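Peer 1: sequence and computational prediction follow.
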Amino acid sequence: MTAVTVSMAAEVYPSKPIRLVVPFAAGSGTDAVARLTARALGDSLHQPVLVDNRPGANGSIAAEVVAKAPPDGYTLFMTTNTTHSANPSLMKHLRYDPVKDFTPVSRMGNLPFMLVVSPSLPVKSLREFIDYAKVHPGMSYGSGNSTGIVAGATLSRMAGLNMLHVPYKSTPPAMTDVIGGQIQVMFVDFAAGIANVKAGKLHALGVTTAQRSELLPELPPLASMPELKGFDITSWNGVFAPAGTPAPIIDRLNRELVTVAGNKQYAAQFHGFGFEPFGSTPAELGKFVTAELQKWAQLVRDAGIQAE
């Protein structure tokens, strides 16, 4: 594109619907965040923003779709630390680069995770769970994303547990199997799990963050257990565009997304499904991703996970 073409494109942007690609299935936490964001962004841009769920391969299917899309502002990516922090350490053959193939737009906030167990499990606290798991080796834990994978492996290593990892394509089917007792435990984001916890279908034991969450203050951090001291794994959400998307379009999108994240009208809805919203500049998100790639590489190494 010439400078004149870029300027003209930015002036009329957007002139058609925008696609917001999500790397997880409907019913996941990121999907819930994406749908509210899409509705709010569509209102402010006066164009429909359509959520396109592309689950599978730990989010890499969706990441490839966006990386290969035209850099015109009409394909965006609402994603998490799974595709942009953890996958390079979890997957040997990644067909996208989380830095080179994307243009950062804005962080959208954090998605805290909690440890939940099947109601059939006779435990009501972190202490009881750890003690029970030690004398019942081979319990199964499910995962639908990188946070679940790394948190489960980290818990097993730090607490000296022998648990079997059962990977799922996305969070909802894993959660269904915990509720049904097919597997016993998983780490689930607040957004996906909070309704089932409140309904008594899942028992929540603790949060993965170093401090208690204001959203579920009754849950202790896993780090409060002596054997889990230092446990701190936080999932984040952000919006990206394909590399090469014109700066004027990125700037426009950033302004709108930061407004959405900071809007009190939407805050109650975000909080209602367990999301802590806040925005950033594109540069801040880019710098954050670089740091998170190093952080998650260390988390994966410390958890003893081998890339597959």
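Peer 2: Sure, I can see it.
Peer 1: going forward, measure contacts between C-alpha atoms and count neighbours the same way
Peer 2: Fine.
Peer 1: now stretch 55-75, how far from the centre of its chain.
Peer 2: Distance of stretch 55-75 from its chain centroid, counting by C-alpha atoms, centre = their mean, to the nearest Å, is 16 Å.
Peer 1: give the buried residues for that stretch.
Peer 2: If you call a residue buried by 16 or more other C-alpha atoms under 10 Å, then stretch 55-75 has these buried ones: 55-67, 71-75.
Peer 1: quick one: contacts for the residue most central in space within the chain?
Peer 2: Per C-alpha atoms, centre = their mean, the C-alpha nearest to the average position across the chain is that of T80, at 4.0 Å. Taking C-alpha atoms under 8 Å, 6 or more residues apart in numbering as the criterion, T80 is in contact with 30, 235-238.
Peer 1: could you do Q182 as well?
Peer 2: Q182 makes contact with no residue, according to C-alpha under 8 Å, 6+ apart.
Peer 1: now do the SS call for it.
Peer 2: What DSSP: H, G, I helix; E, B strand; the rest coil gives for Q182 is coil.
Peer 1: check M8 too.
Peer 2: Put simply, M8 is helix when judged by three-state DSSP.
Peer 1: put this next to the first one:
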Amino acid sequence: MRWRPFASMMAARMVLTTAPAHAAERNAYPSRPVRMVVPFPPGGPTGILARVLGQHLSESLGQPFVVENKSGANTLIGAELVARSAPDGYTLLMAVDNTLVMNQFLHSRLSYDPVKDFSPIAKVADSPLILVSGKDGPKTLDELAALARAQPGKISHGYGTITSQLAGEMLKSELGLDMVGVSYRGSNGTIQGMLSQDVTFVIDGVATALPHIKGGKLHALANLSQTRIPDLPALSPAADHPRLHEMNVAVWMALVAPAGTPDAVIQKIEAGVSAALKKPDVQEKLLGAGLVPKAGTSAELKQLIRAESARWKPVIERAAIKIQ
């Protein structure tokens, strides 16, 4: 009965032989250019984020990180491309919350599994959502609620993303309001709808609305996230309202790789992202695009996806939202 010492010896030998292999793998990466897929058209905040991070990762890791826009189908096209790519760290996805969370509940048939098909790298930024009205519209949440109760089913709100649509559904549910949602194509369409007074208010990110808020054409009622907005420091969070303590909605961005990407590679990219987000010039560029840098770890991103899935599934089911 000498198999136990033999087994122990073999296990120890495996540890000793695989450890240098992992170290070599980590040190060798990257040995060629890396693709960062953005599932949106060029010019949006997600693309800006990818380009800013890509520049610093290129400098710190010694190979080009090339941004490639693959837009369409509510981020499905870009996400599927990365999910089907080789798990070697040379194709990454700059995902947003609906890619990794909401899509699985919105589509009856999804071409990828947000949990099984990706290896989380890190959350990188938040895009806080704000509630915006026209210059002659309601100035507080209570004024908005009173207006909606006086005209049930006639007050409309605009949105340009799934997350802003769901934020509107949450707002209606928590305040017990009957309002009509109006869909626009992205932030530019949403803000234009507000400037044209086609809707009573909109829910959108900061970057597109900010010039009009500062110019007095639009009014910011509330910050729907619990992340402070540097350009609007006096804007109160909606969570201060007695019936909205749980309100905390922001579009978040995260970097993921195809499932099965080696841990050593994930850790190297994660470290590079963390270092980049600490740099003042990176922070300045992201804040200028309406983004708040949020460095995180692979483990934290995995937990975030799990928690956000549990939060948004009942909201989507209650609102009966489906994308065909």
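Peer 2: Thanks, I have it. Because the structure is a prediction, the values reported are computed rather than measured.
Peer 1: tm score of chain vs chain?
Peer 2: Remark: TM-score between the superposed chains equals 0.85 [TM-score structural alignment, normalised by the length of the first structure]; 304 aligned residues with a C-alpha RMSD of 2.8 Å.
Peer 1: one step back: to which residue of the second structure is the residue nearest to the centre of the first structure aligned?
Peer 2: Matched to the second structure by TM-score structural alignment, T80 of the first structure sits across from V96.
Peer 1: likewise for L50 of the first structure?
Peer 2: Under the alignment by TM-score structural alignment, L50 of the first structure pairs with V66 in the second structure.
Peer 1: please apply the same query to E256 of the first structure.
Peer 2: Under the alignment (TM-score structural alignment), E256 of the first structure pairs with G272 of the second structure.
Peer 1: and if you look at E276 of the first structure?
Peer 2: Taking TM-score structural alignment, E276 of the first structure has V292 as its aligned residue in the second structure.
Peer 1: pull the distance from the longest helix belonging to the first structure to the chain's centre.
Peer 2: Identified as the longest helix of the first structure according to DSSP state H is helix 282-303. Centre-to-centre, helix 282-303 of the first structure and its host chain are 14 Å apart (C-alpha atoms, centre = their mean).
Peer 1: can you check stretch 199-218 of the first structure too?
Peer 2: The chain centre lies 17 Å from the centre of stretch 199-218 of the first structure; the measure is C-alpha atoms, centre = their mean.
Peer 1: pull out the buried positions in it.
Peer 2: 201-210, 212-213, 215-216.
Peer 1: got it, and stretch 59-67 of the second structure?
Peer 2: 61, 63-67.
Peer 1: inside helices: which ones of those residues?
Peer 2: L61.
Peer 1: closest one to L277 of the second structure out of the buried residues of stretch 59-67 of the second structure, please.
Peer 2: Of all those, L277 of the second structure sits closest to L61, with 14.9 Å by C-alpha to C-alpha.
Peer 1: and the closest one, how far is that from G160 of the second structure?
Peer 2: 36 Å (C-alpha to C-alpha, to the nearest Å).
Peer 1: please apply the same query to L287 of the second structure.
Peer 2: For L287 of the second structure, the distance to G160 of the second structure equals 21 Å [C-alpha to C-alpha].
Peer 1: any idea how far P87 of the second structure is from K302 of the second structure?
Peer 2: To K302 of the second structure, P87 of the second structure is 18 Å away according to C-alpha to C-alpha.
Peer 1: now for P122 of the first structure, how many residues are close by?
Peer 2: By other C-alpha atoms under 10 Å, the residues close to P122 of the first structure number 11.
Peer 1: likewise A23 of the second structure?
Peer 2: A23 of the second structure is flanked by 12 other residues according to other C-alpha under 10 Å.
Peer 1: could you do E276 of the first structure as well?
Peer 2: 21.
Peer 1: also the one 5 residues further on?
Peer 2: Residue crowding around T281 of the first structure was assessed by other C-alpha under 10 Å; the count is 17.
Peer 1: G54 of the second structure matches what in the first structure?
Peer 2: G54 of the second structure maps onto A38 in the first structure, by TM-score structural alignment.
Peer 1: what of Q192 of the second structure?
Peer 2: Alignment note (TM-score structural alignment): Q192 of the second structure maps to T176 of the first structure.
Peer 1: neighbours around that match, how many?
Peer 2: Neighbours around T176 of the first structure, by other C-alpha under 10 Å: 16.
Peer 1: that one: which element?
Peer 2: In the assignment (DSSP states H and E), T176 of the first structure maps to helix 171-180.
Peer 1: who's in contact with the equivalent of S235 of the first structure over in the second structure?
Peer 2: Correspondence of S235 of the first structure to the second structure, assessed by TM-score structural alignment: V251. Taking C-alpha under 8 Å, 6+ apart as the contact definition, V251 of the second structure lies against 96-97, 126-129, 163.
Peer 1: which of these are still contacts in the first structure?
Peer 2: Retained in the first structure by both residues aligned by TM-score structural alignment, their matches' C-alpha atoms under 8 Å are the following of the contacts of V251 of the second structure: 96-97, 126-129, 163.
Peer 1: same list (the residues you listed) but as CSV, adding distance to M36 of the second structure.
Peer 2: As requested, those are exported to CSV (distance: C-alpha to C-alpha, whole Å):
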residue, distance to M36 of the second structure
V96, 13
D97, 17
D126, 18
S127, 19
P128, 23
L129, 25
T163, 23
